[in-house]
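**Q** Could you look at this predicted model? Sequence included:
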Amino acid sequence: MENSKFVEKMSAIAFKINSYKYIIAIKNAFASLLPIIITGAFATLFSNMVFDSVNGLARFGPLAFLEQMKPISQAINYATMNLLTIAAVFLIGMEVANLNKLKGHFAGLLAVVSYIAVIPTTIEVLTGEEQLVEVANVIGSDYTGSRGLFLGMAVAILSIELFTWLTNQDRLQIKMPDSVPSNVSRSFSALIPTILTVTAMATLSFLIQLVTGMHIYEIIYSLVQRPLENVVQGLPGVLLLMFVAQVFWVIGIHGNQMVKPIREPILLAAIAENTTAFEAGEAIPNIINMPFWDIYMSMGGSGVTIGLLIAIFLVSRRKDFRSIAKLSAEPGLFNINEPMIFGLPVMLNPIMAIPFVLTPLVTGTIGYFATAVGFAGPAVVMIPWTTPPILSAYIATAGSIGAVITQIVCIAVATLTYLPFVQVSNKAVTIEEAEKEKYGEERTESATQVK
């Protein structure tokens, strides 16, 4: 009874979080953004592993012509990874507007305009003489790339909420005659709210800088984004995030969806930074990022259930376990494990819940230290989460054999972790069958005596 109440309470919390408007907007926006991030990541992969004359295929004489194609991949990388925040602002603005019952794409454009209105358009450039020179009318990559994400998210939400409120004020709407085409009429209706929104955002940025002496970007990045990055991109933080996700899975709630609003902006920004550094030939800054989560902590799906599948095939004598495992094997290779979680089930199963929660924490720790000591290469390429194990480690790390070996070790550790619990399940079903036989015999004897 107490367990049932706990599950109901957690389900209510999960529903409340997932139904929060801004959480929905951010999740939907980053889901739409993934193809852009993956495109940029693969452009970087080709740039370095195919078109590069030092490390890529272009270093071989017959394939030297490939180097001439490198500007193509560099252009794609710039258009995707270096403009990540601009794309995110547009999509979040649209999502918030849709939730506010505003139709069309204009809100996304307005969010981008509002964001550009609050960021500096002057940057300092170091010349060949080691002198700093101010360059006006340009936008620095810090503001358009991953570092500007949190400010961009805040501006997108704030600007569209303000625009929505202003749009609903009848006295601010310019009414046009019925003879005017509807698209022209809508443009004039949005005119005053647009002017007031962009002006308000620019003024807010100006006043903050005037009062604090710091730009709003510096405040948001230093007080919000950087501390969150330090937590989530550190081993204790990512393990805590995974632990929370696993606990939600165990009680029947999609754990990844629960942690997504915290995980996605930070870990996607981390892989974007890694990709940019890899393209520039610089040191890779982040061990923990989105592909790290996928290749070391979610092989076969949440809970590293590829280990559970192998353990069942090795030692399980239960027909139900083996049947579910056979059905789950194919989707499991692509990291889809809902059949295991809800069919075995792992959910609300006190025996399987223990390794399900603990295994990704162990494999994540192994992956972290293998990368930290240099045995495994860091992830530099954003890959689809459905990429099969082994291949995922190889592609995400741009060909690191150490990462592939580390992932194999993690799968082996996961299998060993699940094995004793599968064996306990074997004993549990044996006891259950014995009890059924015992009570069945007693019922037969009782029936005979009655006769």
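**A** Good, I have the coordinates.
**Q** C-alpha only now, for contacts and for neighbours.
**A** OK.
**Q** tell me which residues in the host helix or strand of residue 12 are buried?
**A** Taking DSSP states H and E as the definition, one finds residue 12 inside helix 2-18. For helix 2-18, the neighbour count (16 or more other C-alpha atoms under 10 Å) marks 7, 10-11, 14, 17-18 as buried.
**Q** Second structure follows, compare the two:
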Amino acid sequence: MENILQTADRLFQNRYIISIKKAFTITLPVIILGSIASLINNIPINIVQMGLSTPVGQVIRAVNSAIWLGSTAVMAILIAWTLGYYLGNTYKLNGTLSALTSVSAYLAICVTTSDGGISLGQLGSGGLFGAILIAILATELYHAFSNLKINISEDTAEEVRQMFAALLPVMLSVFCIALTNGILLMTSGKGVDEWIYTALSLLFSAADGGGLAGTLFLVFGIHIFWFFGIHGGNVMDSIMVSAFGENLIRNTDLYALDHNAFDEHLAIISKGFLDTFVFMGGAGTSLCIIIAVFIIARSRYMRSIAKMGGVFALFNMNEIVLFGFPIILNPILLIPFLLTPLTITLISWSAMSLGLAARVVTEVHWAMPPLISGYLATGGHLSGSILQMINIIAGILIYLPFIRLMDRRAVQKESLKDNNTALLKNTLNTVVEKVHSSTGEINGEITDFSIVLESVVRDLNVLSAQMQQQMQVMHTCDEYMRTIDTSVGNTDTSIKAVLQNMEKTNTLSTTGAQNLQQTMQEMEEAFFSTQKTNELASQLNLRCEQIEGMLKSIEDISVQTTTLSRSASIEATHADVHGKEFSVAAANIKDLSEATAKAVSDIEGLLQGMKADTSDMIERSEVSFKRVETGLQQVIDANRLFGEIVQNIHNIQVQCHTVLKYNGEVIDELQQINEQIQTTSHFFEETASHTSKVAAQVRNRSDESKEMAHKLRKLNVETSLMTVNALENLES
């Protein structure tokens, strides 16, 4: 047995199986969450279901449904992502990009609904097999195309460079799978996903009308699919419906006539038969696994999974058991996982055929716990519960030797882990003891070093006493320095005053220059204003000449008007005879009157223009006078400023004499300081000699400190090695 299992282990130690195991293991928390939500909504207890019918219960039911939709209902997507991630890591690819490629490729081959959506059945456990195959294929294509990179500048951000490097591999991988799916759809009407499940169904289409052989074949197929992580019930659902879909309905009708659950005319095999007597605790009769673990297992991990999954197994939900131990892709549990449901199916069929147990005559909710479900499914016969008990015992006996073997391995791993933990503790204790021992040595070294330091301190105290004897001399030197500081301070003040005067002189000079420039500008503007006045005067003369011409026109018009008036008077006397000529004369008189009015209007316009020009000339003349006055005042200010400049120059000369005076005083003070420095230099010569002796002693002590530091470094290296060994033991 051990040799067979070792061979199976080697067969299962390839990159695909390992990646699939990791994918299912990492999604276990989400699967457990979905199982809890589904259990709460489907638990077959009346009081619970009544509570879920209340307003608050409906909210709880809606929340659980949402949780189920976000976990178990999209299990195929989760597995496609995690499988792509782990399989991509085995090729040293970017795991995230590999996962994205797998999910995108799987969604590309999913069959769409009439409204363009994706069927939820393909995203859940029913699509697991397709998701696994497509994720493997997409990752392999991504690996094959990974050399087709778009290289960009290294100065670009790392995320952008990774995106460009993966652009072609990801696009080509998804495109190839989508293209293949499209070709299959156009040629056969079925996509890749549908062909996968059609092929799987054809493998088990030999089930014949619900007979014993066909039923055993179906049970075997369901569990072999589950072993590879495929929801066998969903894959085989259509076959089970065609094989014995109506058997339970016919049994219910016959039982309603005579209430005899032992009637030989009742069909033995039905979906209710499998749910009630075979799938107790879920696929593989997982309830037997839980009980066997509690009976024989000593592994802490196995017992914890059994405790966690036991409650769910009572209600026929075994995802925690399947993915927790795990049973999926576990070579140790392959034989009992297949053998137990086949054996129980044969026992149940034999018991009902021999009339030892009642047959299934009514449908029971799939989440009903065992023993209760057997009693209810057989129409209230204890034989149903007794048969379930016998099946559970038979399953436990089949699982026990394999659970023992699996437990032995788990205990060995846990024991090895415990031994490593103990070794780590011993190592750490050794490290602690070594540190304590080294600490004692260090304390001794520190004590010796303290003695040396005390000697150095005593020498320094002697040196300090000698320094105090020279403090009086330094005090005198300080007084001279203060005198120098005062003299220098006065010199600085004088220099600052000189600088201030120079700045003021500079400012005044600049102001004078600006004022003179402004005066020149004002003079130029006055000149231009005078020119404008002359031009306006010329225009005025021209307009006057025009007025004279117009006046002559008016005089001519007046003469003509007089003549016409006379003619009009004469013709007026003959109006009865010469009315026509009189009209012409009257018209001429009218035209002349209009011309006269126009001439008068033009004269008024010209006169208004003359008035405006005259006003402008007056204003400009006033502005020119004001500017001339301003220029004169600025010239006066410039003269005054230049006077101040002369006075400031005089002040600068006085300040320079003051500086020279203070420089003489400083020279005298410096001579006195030089004498004092000569006296102090002898003291520092003696001090330097003594300090050299002290420095020699300190150097000797420094050599001792270096030796002690070498010991500390050696101790640090030993401690580091021991720590590395401890970490290696922990990792192994």
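**A** That came through, no problem. Bear in mind the structure is a predicted one, so any value in this text is a computation, not a measurement.
**Q** What would you report as the TM-score here?
**A** With the length set by TM-score structural alignment, normalised by the length of the first structure, the two chains reach a TM-score of 0.56; 322 aligned residues with a C-alpha RMSD of 5.1 Å.
**Q** ok so, going back, of the buried residues of helix 2-18 of the first structure, closest to residue 324 of the first structure?
**A** residue 7 (24.8 Å; C-alpha to C-alpha).
**Q** Show me what the longest helix along the second structure packs onto, helices and strands only.
**A** Longest helix in the second structure by number of residues (criterion: DSSP state H): helix 579-731. Contacts defined by 3 or more C-alpha pairs under 8 Å, 6 or more residues apart in numbering; DSSP states H and E place helix 579-731 of the second structure against helix 382-469, helix 471-573.
**Q** and those as JSON lines, adding distance to residue 613 of the second structure?
**A** What follows is these, written out as JSON lines (distance: least, C-alpha to C-alpha, whole Å):
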{"stretch": "helix 382-469", "distance to residue 613 of the second structure": "99"}
{"stretch": "helix 471-573", "distance to residue 613 of the second structure": "6"}
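**Q** if you skip the residues just before and after it, what's nearest to residue 53 of the first structure?
**A** Distances taken as C-alpha to C-alpha, 6 or more residues apart in numbering place residue 59 nearest to residue 53 of the first structure, at 4.3 Å, with adjacent residues excluded.
**Q** Please read the previous query as pertaining to residue 105 of the second structure.
**A** Once flanking residues are discounted, residue 105 of the second structure sits nearest to residue 174: 5.0 Å by C-alpha to C-alpha, 6+ apart.
**Q** In terms of helices and strands, where is the one you found?
**A** In this structure, residue 174 of the second structure sits in helix 158-188 according to DSSP H and E.
**Q** How far off centre is that helix?
**A** Taking C-alpha atoms, centre = their mean, to the nearest Å, one finds helix 158-188 of the second structure lying 26 Å from the centre of the chain it belongs to.
**Q** Going by neighbour count, which residues of that helix are buried?
**A** Result for helix 158-188 of the second structure [16+ other C-alpha under 10 Å]: buried residues 161-162, 165-170, 172-175, 177-178, 181-182, 185.
**Q** for stretch 482-498 of the second structure, same thing?
**A** For stretch 482-498 of the second structure, by 16+ other C-alpha under 10 Å, it's 484, 487-488, 491, 494-495, 498.
**Q** Also stretch 573-589 of the second structure?
**A** Buried residues in stretch 573-589 of the second structure, counting neighbours by 16+ other C-alpha under 10 Å, are found at 581-582, 585-586, 589.
**Q** likewise stretch 145-155 of the first structure?
**A** 145-153, 155.
**Q** my guess is residue 406 of the first structure meets residue 377, correct?
**A** No. With contact defined as C-alpha atoms under 8 Å, residue 406 of the first structure does not reach residue 377; the gap is 9.9 Å.
**Q** ok, residue 631 of the second structure - how many residues close by?
**A** Other residues near residue 631 of the second structure come to 20 when the count uses other C-alpha atoms under 10 Å.
**Q** give me every residue that touches it.
**A** Applying C-alpha atoms under 8 Å, 6 or more residues apart in numbering to residue 631 of the second structure gives the contacts 518-520, 522-523.
**Q** Switch those over to CSV; also include neighbour count.
**A** Conversion of the contacts of residue 631 of the second structure to CSV gives the following (neighbours: other C-alpha atoms under 10 Å):
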residue, neighbour count
518, 16
519, 20
520, 13
522, 19
523, 17
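**Q** quick check, nearest of those residues to residue 667 of the second structure?
**A** Checking those one by one against residue 667 of the second structure (C-alpha to C-alpha), the nearest turns out to be residue 518, at 50.9 Å.
**Q** I'd like the distance between the closest one and residue 524 of the second structure.
**A** Here the criterion is C-alpha to C-alpha, to the nearest Å. By it, residue 518 of the second structure lies 10 Å from residue 524 of the second structure.
**Q** Which neighbours do the two have in common?
**A** Counting by C-alpha under 8 Å, 6+ apart, residue 518 of the second structure and residue 524 have no contacts in common.
**Q** how about the helices in the stretch 201-350 of the first structure?
**A** Assigned by DSSP state H, counting those that start in this stretch, the stretch 201-350 of the first structure shows helices spanning 216-220, 226-232, 235-250, 255-280, 290-297, 306-315, 319-333, 338-343, 350-372.
**Q** what's the most buried one of those?
**A** Highest mean neighbour count among the helices of the stretch 201-350 of the first structure (mean count of other C-alpha atoms under 10 Å): helix 290-297, with a mean of 27.
**Q** Tell me which other helices or strands that helix touches.
**A** helix 255-280, helix 350-372, helix 391-396, helix 401-450.
**Q** can you tell which of those is closest to residue 75 of the first structure?
**A** So among these, helix 255-280 is nearest, using C-alpha to C-alpha, at 11.4 Å.
**Q** Am I right that residue 149 of the second structure is in a helix?
**A** No. Judged by DSSP: H, G, I helix; E, B strand; the rest coil, residue 149 of the second structure forms no part of a helix; its state is coil.
**Q** burial of it, as a residue count?
**A** Residues lying near residue 149 of the second structure (other C-alpha under 10 Å) number 16.
**Q** Give the closest residue to the counterpart of it in the first structure in space, chain neighbours not counted.
**A** Taking TM-score structural alignment, the alignment pairs residue 149 of the second structure with residue 173 from the first structure. In space, and not counting its chain neighbours, residue 173 of the first structure is closest to residue 189: 4.8 Å by C-alpha to C-alpha, 6+ apart.
**Q** Tell me the residue in the second structure aligned with that neighbour.
**A** Counting by TM-score structural alignment, residue 189 of the first structure lines up with residue 165 in the second structure.
**Q** Distance-wise, check the nearest residue to residue 277 of the second structure once chain neighbours are set aside relative to residue 414 of the second structure.
**A** Spatial nearest neighbour of residue 277 of the second structure, chain neighbours left out: residue 388 (5.9 Å); criterion: C-alpha to C-alpha, 6+ apart. Separation of residue 388 of the second structure from residue 414 of the second structure (C-alpha to C-alpha) stands at 35 Å.
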